[in-house]
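Asks: my questions are about this predicted structure, shown below with the sequence.
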Amino acid sequence: MLQDTAGHPLVIGHRGASGYRPEHTRSAYDLAFVLGADAVEPDIVATRDGVLVLRHENEISGTTDVATRPEFAGLRTTREVDGRSLTGWFTEDFTWAELATLRATERLGALRQESASFDRRYPLLRLRDLFELIDAAADEHRRMLRMVAEFKHATHFAELGLPLDELFVAELEAAGWGRGDERLIIESFELDLLDRLRARGIRAPRVFLIEATGAPYDLLRAHGRGAARYDDFATEAGLLGLAGRVDGVSVGKGRLIGELRSTSAEDAARENMERRASGLLVGGGLVDAAHSAGLRVYTWTLRPENRFLARGFRRGSARAAFGDWLGEFTLLIDTGVDGIFVDHPDLGVEARTVAAAADVASARSRRPDVRRS
């Protein structure tokens, strides 16, 4: 029996240890568990022949070497995905046998040159490969390891005759994971997809991803300009409305520490004030309200480079240099979130340890000094 040694919050390797290796590769996932991740997060898209593969997006020019492969030059096209026109190569135009010949590349190569040094070393993975990898890693590390599966562009794929929910159920059962257990969490930016997975008997916790701006594409397709926006779900009423339909929400870290759309510290402060005035929840208030509604809360994506840190935590002017990542990570953990998505799992584990030690020290300082007379 594997022991569940996960701490709180869960440290989730975002696409594996994607700060150290090209994302969604076997090396990235294996390294995530070596570095202490409790779970890994794959992004799931589909091929033309209905195989679920792990890529950040269905457009793969930025994460593979497809642009250098003359045999696939004719597959380059322009397509509308979730209301946006994109030009490139799309997984739905490839069979798995064709995709299997490609090699992964670092998506943030200019920023993460060490990871980019591994470009073209690793093949792409299918979802079924990750199930096997997690099972093997759990046996090796003698602890329970989890998957937080994110479904990308569900409406788009359904309209192509590639329903991600149906394909996922088949993969889940083939992997011996049944209809989901404590090892699995599922998430999507589209509530309809989560509803369909529940209707298919998936028992895993369902998490709704709340973007910083815009509206869920499934709702836009159904309701047009009248569709609920992501902001509508980041209110007390919105969170209460989600209770029972989903088990948790996952928010971009900007909703917890500010700087969502702002260009200066003053703009960030003004933006947060405007949000509070309009009923939008931010920071610990959002987490507390979600917990009161019976929802877990996760946040993404914690990254140590200055390029991604909030202004107060940047150090120096080099975008690729690490700033005060520990300060930002612990601030986010202190909001009470249940899980953090990190590109560098070892840094997430360290931040969790530091935050827990600070909580213990604080509790001891508040304890009455009772002495025997």
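Replies: Now that the structure is in, tell me what you want to look at.
Asks: hey, let's count contacts and neighbours off CA atoms from now on
Replies: OK.
Asks: now the strands: where do they sit in the protein?
Replies: 10-14, 39-41, 43-46, 52-54, 77-81, 84-88, 146-151, 184-188, 206-210, 248-252, 296-302, 339-342 (DSSP state E).
Asks: mean neighbour count and distance to L111 added to those, as CSV?
Replies: Shown next, in CSV, are those (neighbours: other CA atoms under 10 Å; distance: least, CA to CA, whole Å):
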stretch, mean neighbour count, distance to L111
strand 10-14, 28, 17
strand 39-41, 27, 21
strand 43-46, 26, 21
strand 52-54, 25, 22
strand 77-81, 13, 27
strand 84-88, 12, 22
strand 146-151, 23, 25
strand 184-188, 22, 27
strand 206-210, 25, 26
strand 248-252, 23, 21
strand 296-302, 22, 15
strand 339-342, 26, 16
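Asks: closest to P216 out of these?
Replies: Proximity to P216 (CA to CA) singles out strand 206-210 among the strands of the chain, at 8.5 Å.
Asks: that closest one packs against which elements?
Replies: Here strand 206-210 touches strand 184-188, helix 191-199, helix 230-233, strand 248-252, going by 3 or more CA pairs under 8 Å, 6 or more residues apart in numbering; DSSP states H and E.
Asks: make JSON lines out of those and add distance to P22.
Replies: Shown next, in JSON lines, are the helices and strands packed on strand 206-210 (distance: least, CA to CA, whole Å):
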{"stretch": "strand 184-188", "distance to P22": "22"}
{"stretch": "helix 191-199", "distance to P22": "28"}
{"stretch": "helix 230-233", "distance to P22": "30"}
{"stretch": "strand 248-252", "distance to P22": "22"}
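Asks: alright, now check it against this:
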Amino acid sequence: MKIRLVIALLLGSMGVMPAVAAERPLLIAHRGASADRPEHTLMAYKLAIEQGADVIEPDLVSTKDGHLVARHENEISSTTNVADHPEFATRRTTKLIDGQKMEGWFTEDFTLAELKTLRAKERLPQLRPANAAFDGQESIPTLDEILALVKTEEARLGRRVGLYPETKHPSYFRGIGLPLEEPLLAALAKAGYREKSDPVFIQSFEVGNLQAIRPRTRLRLIQLMAPEQGPPDKPGETYAAMATPAGLKAIARYADGIGVERAMVIPRGEGDKLAAPTSLVADAHTAGLQVHVWTFRPENYFLPTEFRSGADLRARGDEAGEIRVFLAAGIDGLFSDSVTEAVKAIGPRPKAAPHP
């Protein structure tokens, strides 16, 4: 807390008054403990929960037969061993996804049974060679398997574990007859997640699908945003415009918060160091929106200059130090690849009554 106070004073000296979050910031395990295990695997989610994450984040895409599975993208050549399966060689193809040409193998061209013959692997082996040791140990998890893991861990640890699912390319999937929202809401309801008080946040970079499901669920919705881009389903609109006070007021009509790339809160300045915060956090709070920031990662490659350790881009620097600066800016939650580093910054989970 002393460090956070010092940072707040420094921000004040720059003419920026930090907006302090009212509660302990939400710690979101980005794709699981992905700094320590291959992302979007049950082992990564389980480790993140054990390390103290409040919620785990599965990115959801669909199989050919309508099952929701966890992959960062529907293109799976970088996260599975599909290229090693000659029986699937002819399924390599090129598609246009949200206006971007993508080549490879896609989940929607495989049944769940077929996908289960593949094995997950580390997406960033050059930066995270230790994670590659776990390649091939697990298959692609389904949403149902993730929900079952959460219930098992809740019973084992005696506390609630939240979920922060992202609908990936929802307009694309709906356009090919594989909508994501209906099976997601059904699975969450079956697992007992229905109320705003439940530890579930549904996120999307698109606007239309969040607006469409707003009347159908009381679960919290998060509008994702990134600099210099715009929602794929709203050509001509930009996230920059959505991040203005007027844009945030419009978001508050259908969402409970925003999930923003960290440069939208504190950009990089000279020498790739953190500059002064923007007004986004204060503006969002004025509109009644929470602010969750993505993504904090421990490797030097991702860190601002002042928090790096040495010249090796693979080496781990002071991610906790970077997070503390953002905490002083008043953010309400953060996505981190390293739960242990995030816990260093925000502190351990408060003790709570056992979950029944």
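Replies: Yep, it's here. Values in this document were obtained by computation on a predicted structure and should not be read as measured data.
Asks: after superposition, what is the TM-score?
Replies: The TM-score (TM-score structural alignment, normalised by the length of structure 2) is 0.88; 327 aligned residues with a CA RMSD of 1.9 Å.
Asks: redo the strands of structure 1 as JSON lines? Include distance to R21 of structure 1.
Replies: Shown next, in JSON lines, are those (distance: least, CA to CA, whole Å):
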{"stretch": "strand 10-14", "distance to R21 of structure 1": "11"}
{"stretch": "strand 39-41", "distance to R21 of structure 1": "14"}
{"stretch": "strand 43-46", "distance to R21 of structure 1": "16"}
{"stretch": "strand 52-54", "distance to R21 of structure 1": "15"}
{"stretch": "strand 77-81", "distance to R21 of structure 1": "27"}
{"stretch": "strand 84-88", "distance to R21 of structure 1": "23"}
{"stretch": "strand 146-151", "distance to R21 of structure 1": "18"}
{"stretch": "strand 184-188", "distance to R21 of structure 1": "23"}
{"stretch": "strand 206-210", "distance to R21 of structure 1": "25"}
{"stretch": "strand 248-252", "distance to R21 of structure 1": "23"}
{"stretch": "strand 296-302", "distance to R21 of structure 1": "16"}
{"stretch": "strand 339-342", "distance to R21 of structure 1": "13"}
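Asks: among these, which comes closest to A310 of structure 1?
Replies: Evaluated with CA to CA, these place strand 296-302 nearest to A310 of structure 1, the distance being 10.5 Å.
Asks: ends of stretch 313-332 of structure 2, how far apart?
Replies: Start-to-end span of stretch 313-332 of structure 2 (CA to CA, to the nearest Å) is 29 Å.
Asks: find me the equivalent region of it in structure 1.
Replies: The aligned range for stretch 313-332 of structure 2 in structure 1 is 319-338, by TM-score structural alignment.
Asks: show me what counts as buried in that stretch.
Replies: 321-326, 328-338 (16 or more other CA atoms under 10 Å).
Asks: ditto for stretch 139-157 of structure 2
Replies: Neighbour-count burial for stretch 139-157 of structure 2 [16+ other CA under 10 Å]: 139-144, 146-147, 149-151, 153-154.
Asks: related to what we said a few turns ago, filter the buried residues of stretch 319-338 of structure 1 down to just the ones in helices.
Replies: Applying DSSP state H to those, the entries found in helices are W325, L326, E328, F329, T330, L331, L332, I333.
Asks: dump the residue contacts of the nearest residue to I331 of structure 2 once chain neighbours are set aside.
Replies: Using CA to CA, 6 or more residues apart in numbering and skipping the chain neighbours, the partner closest in space to I331 of structure 2 is V291 (5.5 Å). V291 of structure 2 sits next to G257, I258, G259, V260, V281, A284, H285, I331, D332, G333 when contact means CA atoms under 8 Å, 6 or more residues apart in numbering.
Asks: quick one: map the first one onto structure 1.
Replies: Under the alignment defined by TM-score structural alignment, G257 of structure 2 is paired with G248 of structure 1.
Asks: shouldn't P231 of structure 2 be in contact with T238?
Replies: Yes. Between P231 of structure 2 and T238 there is a contact at 6.8 Å, judged by CA atoms under 8 Å.
Asks: more neighbours, these two?
Replies: P231 (21 against 18; other CA atoms under 10 Å).
Asks: please name the nearest non-neighbouring residue to the more buried one.
Replies: Leaving aside its sequence neighbours, P231 of structure 2 sits nearest to E206 (CA to CA, 6+ apart; 4.9 Å).
Asks: what's the local residue count around the counterpart of that neighbour in structure 1?
Replies: Under the alignment (TM-score structural alignment), E206 of structure 2 pairs with E190 in structure 1. When neighbours are defined as other CA under 10 Å, E190 of structure 1 has 22 of them.
Asks: for D359 of structure 1, see how far away E190 of structure 1 is.
Replies: E190 of structure 1 is 36 Å from D359 of structure 1, where distance means CA to CA.
Asks: what does L160 of structure 1 give?
Replies: 50 Å.
Asks: cool, and A321 of structure 1?
Replies: Look at A321 of structure 1 and D359 of structure 1: by CA to CA, they are 29 Å apart.
Asks: for V45 of structure 1, same thing?
Replies: Counting by CA to CA, the gap from V45 of structure 1 to D359 of structure 1 is 40 Å.
Asks: doesn't Y230 make contact with L219 of structure 1?
Replies: No. L219 of structure 1 is not in contact with Y230 according to CA under 8 Å; the separation is 10.4 Å.
Asks: corresponding residues in structure 2 for stretch 95-113 of structure 1?
Replies: Mapped onto structure 2 using TM-score structural alignment, stretch 95-113 of structure 1 covers residues 111-129.
Asks: I meant to write stretch 285-297 of structure 1 there.
Replies: Matched against structure 2 by TM-score structural alignment, stretch 285-297 of structure 1 falls on residues 279-291.
Asks: in that stretch, what's buried?
Replies: Across stretch 279-291 of structure 2, burial judged by 16+ other CA under 10 Å covers S279, L280, V281, A282, D283, A284, H285, A287, G288, L289, Q290, V291.
Asks: measure it end to end?
Replies: Counting by CA to CA, you get 12 Å between the two ends of stretch 279-291 of structure 2.
Asks: and stretch 283-302 of structure 1, by the same measure?
Replies: Terminal residues of stretch 283-302 of structure 1 are spaced 15 Å apart (CA to CA).
Asks: go on, stretch 209-222 of structure 2?
Replies: End-to-end distance for stretch 209-222 of structure 2, by CA to CA: 11 Å.
Asks: identify all contacting residues around that stretch.
Replies: Stretch 209-222 of structure 2 has contacts (CA under 8 Å, 6+ apart) with 170-171, 181, 185, 193-198, 200-204, 223, 254-259.
Asks: try stretch 252-271 of structure 1
Replies: With contacts defined as CA under 8 Å, 6+ apart, stretch 252-271 of structure 1 is touched by 210-212, 272, 281-284, 286, 299-302, 310-311, 332, 335.
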